[in-house]
Every structure is written in structure tokens, then in C-alpha cells.
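**Student:** After the sequence you'll find the predicted model.
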Amino acid sequence: MTAPDAKSHLHRYLKTAREAMLWKLDGLSEYDARRPMTPTGTNLLGLVKHVATVELGYFGDTFGRPFGEPLLWSESDPLADLWATADESREWIIDLYRRAWAHCDATIDALALDATGQVPWWPEDRREVTLHLVLVHVIAETNRHAGHADIIRELIDGAAGLRQGNDNLAPGDRATWEAHRAKLESVAREAG
């Protein structure tokens, strides 16, 4: 595979993960999009806001291509990029994410896979990176958070799956999944 083909292939994986993140917000109320679903407050809109800032840091600052707007974390609230304030609408966060895509895609398009940058928040001995490494890292990070989003969405309303039109789940209706879950609960109780 040639370098341009490899870059295109990696970029496609990133784009697919991005779309999965946004799909998890489809059809939800404002409350459910913001609702903290874990003891640490994980919520869908916060995950989208977080991956937007992650991309901007890695594909922007790392390669000397700043976004030109302040990023959404601060020393006073190091978790600011993980939740949406009442003033940050869902539309604003989705637009931020799409603007981040455009900014980051421009970096990906402009640079070769072996282009180097510096990740200022990484330990000094690992700070120098290539676009290739950053692409792999951000794909992994985005897919990790897409997995979180999938679980959060399933907890909210039962919707699950990889992406619209391809849930990538084994076939079965609600009764099939309820029986499967009951079986797993029984096995867990027996083992515990």
C-alpha cells in the first residue's frame, strides 16, 4: 500500500468513527443528550465535545496549525470539555465538531504521514510524533469514545449498534436480547 493510500485508508476510519459519535445523538431529547449516565458523569453531548477538542489538539496544536478559537478546557475546570453547559446548545457542539473536522482534515490533507509534530502535553521523551502516529492515536481515541457512546445510548433508550443502517449486532428481537441477558445474569449469579 502506498503512503497516499495508507493515509486515505486511515482517514476513512477516522471519518467513520466521527459519524458514529454524532449518530448516537439522533432523536434524543436535550436532557438525554446531556444526562450523566455513569458515576463519573459520562454523557453523550460531553463525549462529542471532548472528541472535538481532542482532534483540535492533536491535529492542530501538535502540527503548528492552531484552530484559532479557545479550546474548551481550563485550569479552573479540567473537565470542561466533557460536558455541555446550559449555554452550549447541541447544535453549537455539533457545529464545533464539524468545524474541528474541517480544520483537522485540512491538516491531514496538507501533511505527509511522516510529517512530524510535537504533542506538548505528552512526556518529553515521546513528544515528537508523526502524522501517522497521531492518526492512529486519534482513531483509537475516537472509537473508544464511540464505544462509550454506544453503551450510554443503549442505557438511555435501548438503541445500540455500530452505525445507522448497520448495527453490526447478532440477529434478534427484544425477546431474544431479554432472554440472552437473563441467561448471562443467571450465569453471573451462579459463578459469583
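**Tutor:** Yes, it's here. Remember, predicted model here, so these are calculated numbers, not experimental data.
**Student:** Please make it C-alpha for all contacts and neighbour counts, starting now.
**Tutor:** OK.
**Student:** Which helix runs longest in the protein?
**Tutor:** Determined from DSSP state H, the single longest helix within the chain is helix 131-157.
**Student:** What residues sit buried inside that one?
**Tutor:** Within helix 131-157, the residues that count as buried by 16 or more other C-alpha atoms under 10 Å are 131-132, 134-135, 138-139, 141-143, 145-153.
**Student:** put this beside the first:
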Amino acid sequence: MAGVDDDAAKAVLLRYLTTAREALLWKLEGLPEYDARRPLTPTGTNLLGLVKHLACVEAGYLGNCLGRPFPEPMLWDDPDAGDDDDLWVRADESREDVLGLYERVVAHAEATVAALPLDAVGEVAWWPEERRHPTLHTLLVHVLAEVARHAGHADVLREGLDGVAGLRRDNDNLTRDGEDDRAAYRAQVERAAAPFR
């Protein structure tokens, strides 16, 4: 990033990454255990599974791919793990287990970011050859996009469960206040869409 020093660029990227992580984790607060774990889409997407998935994503891209492996066993170390085992939580895994793992992965990822320059080159063996050796900067952007994408999924899933929506507990960033205002807005959107049924 020409004209921006590593520390300033890292600070910006980590600020946005932290905001996305916090938005994701907020979506689990106050949910009964069943609602945190159950499939909420036809493809099985579930809130706690998103956190488990992102623990794997961050441990991989901001750890292993940069020569700084996460020090605990991960799913990819288990020869019996299925392709999608990072996307759901087994009955013998507690919410605290998954959240604790993610907390430790985040600390490890942030230590990696602190230890390396943004132009440090890693290796992502499963990426195409022409992109197989990205920089830390590229990997940070990739992880930020992945976390933000799944935080958005979590936002929609949680809204469908109990109406909780928005960016943060202290600032939902929604422009409509109250159920009546939101219902009126929804009706307005429906009226505009109805002619295209």
C-alpha cells in the first residue's frame, strides 16, 4: 500500500476485522442452545457453526499459510473429519468450546499480523498456482471479506429467529425505529415489488 506504513494499514484492516468478528459473535448472545446450533437454511447454515468455520478459516489463512501454525489440533488434522465438519457443532462440543477456540484463534491471528510485515509471502496450497503465494496483506483482506460475509449471514439468520438485527448491540445502525416503523417500511417495499409477481 503505497504511502501508508505497515502499522497504519494493519490498524485499519484489524479495526474492520474486529468489528466484523464482534458483529458475528453478538448474534449468538442470548440465544437458547438449540437456536444457536440448529440449521436455519435448507443448506444447514447455523450460527455456532459459522463461528467454528471462521476459527478454521483464520487459523488456516492467518496461521498455517504464513508458516505460523495454530498450536492446537484442528479439523484438518482429523482423518475422520468430513468435508463440512467445520460448519456445524457436534453435540459433544459446547458453545464455550467453540467460542473459546475462536478467541484463541483470533489471538493467534493477531499475533501473526503483529509479527510479520504486510508484504510477507505465504502459501495457500489449494489456491490456483498464479495466486498460490499471497502476501499477508492479501490474506488479511481475504479473511476480512470472509468474516464480514458470514457476519452478514448471521445477521439475517438471527433476525429470522427473534428479530434481533443490526451491526452492534450499542448501535444497530438501522434507520427504522420500532416494530410499527419497520412494518410500514416492509409494506412499502412489498407494494413496490408486488407488480412483478
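**Tutor:** That came through fine. Just so it is clear, the model here is predicted, and its values are computed rather than measured.
**Student:** And the TM-score between these chains?
**Tutor:** TM-score for the superposed pair, counting by TM-score structural alignment, normalised by the length of the first structure: 0.95. Supporting figures: 192 aligned residues with a C-alpha RMSD of 1.3 Å.
**Student:** ok so, going back, matching residues in the second structure for the helix or strand following the longest helix of the first structure?
**Tutor:** Following helix 131-157 of the first structure in sequence order, the next helix or strand is helix 174-191 (DSSP states H and E). Per TM-score structural alignment, the counterpart of helix 174-191 of the first structure in the second structure is residues 179-196.
**Student:** Which residues are in contact with the alignment partner in the first structure of Glu93 of the second structure?
**Tutor:** With TM-score structural alignment as the matching criterion, the partner of Glu93 of the second structure in the first structure is Glu88. Neighbouring residues of Glu88 of the first structure by C-alpha atoms under 8 Å, 6 or more residues apart in numbering: there are none.
**Student:** try Leu131 of the first structure
**Tutor:** With the criterion set at C-alpha under 8 Å, 6+ apart, Leu131 of the first structure makes contact with 108, 111-117.
**Student:** So which of the residues you listed sit within helices?
**Tutor:** The helices in this structure, assigned by DSSP H, contain Ile108 from the contacts of Leu131 of the first structure.
**Student:** ok, average deviation of stretch 94-109 of the first structure from the second structure?
**Tutor:** When the second structure is overlaid, stretch 94-109 of the first structure sits 0.5 Å from its aligned residues on average, using mean C-alpha distance after the TM-score superposition for the first structure.
**Student:** in that stretch, what's buried?
**Tutor:** Under the neighbour-count criterion of 16+ other C-alpha under 10 Å, stretch 94-109 of the first structure has 94, 96-97, 100-101, 103-105, 107-108 buried.
**Student:** okay, those in JSON lines with secondary structure next?
**Tutor:** As requested, these are exported to JSON lines (DSSP: H, G, I helix; E, B strand; the rest coil):
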{"residue": "Ile94", "secondary structure": "helix"}
{"residue": "Leu96", "secondary structure": "helix"}
{"residue": "Tyr97", "secondary structure": "helix"}
{"residue": "Ala100", "secondary structure": "helix"}
{"residue": "Trp101", "secondary structure": "helix"}
{"residue": "His103", "secondary structure": "helix"}
{"residue": "Cys104", "secondary structure": "helix"}
{"residue": "Asp105", "secondary structure": "helix"}
{"residue": "Thr107", "secondary structure": "helix"}
{"residue": "Ile108", "secondary structure": "helix"}
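**Student:** Map His137 of the second structure onto the first structure.
**Tutor:** With TM-score structural alignment as the criterion, the equivalent of His137 of the second structure in the first structure is His132.
**Student:** Oh, that last question was meant for Glu103 of the second structure, not what I typed.
**Tutor:** With TM-score structural alignment as the matching criterion, the partner of Glu103 of the second structure in the first structure is Arg98.
**Student:** Its match and Asp32 of the first structure, how far apart?
**Tutor:** When distances are taken as C-alpha to C-alpha, to the nearest Å, Arg98 of the first structure and Asp32 of the first structure turn out to be 21 Å apart.
**Student:** Over to Ala188 of the first structure?
**Tutor:** Here the criterion is C-alpha to C-alpha. By it, Ala188 of the first structure lies 30 Å from Asp32 of the first structure.
**Student:** again, but for Glu154 of the first structure
**Tutor:** Taken as C-alpha to C-alpha, the spacing of Glu154 of the first structure relative to Asp32 of the first structure amounts to 11 Å.
**Student:** Over to Leu72 of the first structure?
**Tutor:** Relative to Asp32 of the first structure, and taking C-alpha to C-alpha, Leu72 of the first structure is found at 21 Å.
**Student:** one step back: show me what the helix or strand harbouring the match of Glu103 of the second structure is packed against.
**Tutor:** Element membership of Arg98 of the first structure, judged by DSSP H and E, is helix 90-110. Counting contacts by 3 or more C-alpha pairs under 8 Å, 6 or more residues apart in numbering; DSSP states H and E, helix 90-110 of the first structure is packed against helix 44-55.
**Student:** Could you tell me where the helix it packs on falls in the second structure?
**Tutor:** For helix 44-55 of the first structure, the matching stretch in the second structure spans residues 47-58, with TM-score structural alignment as the criterion.
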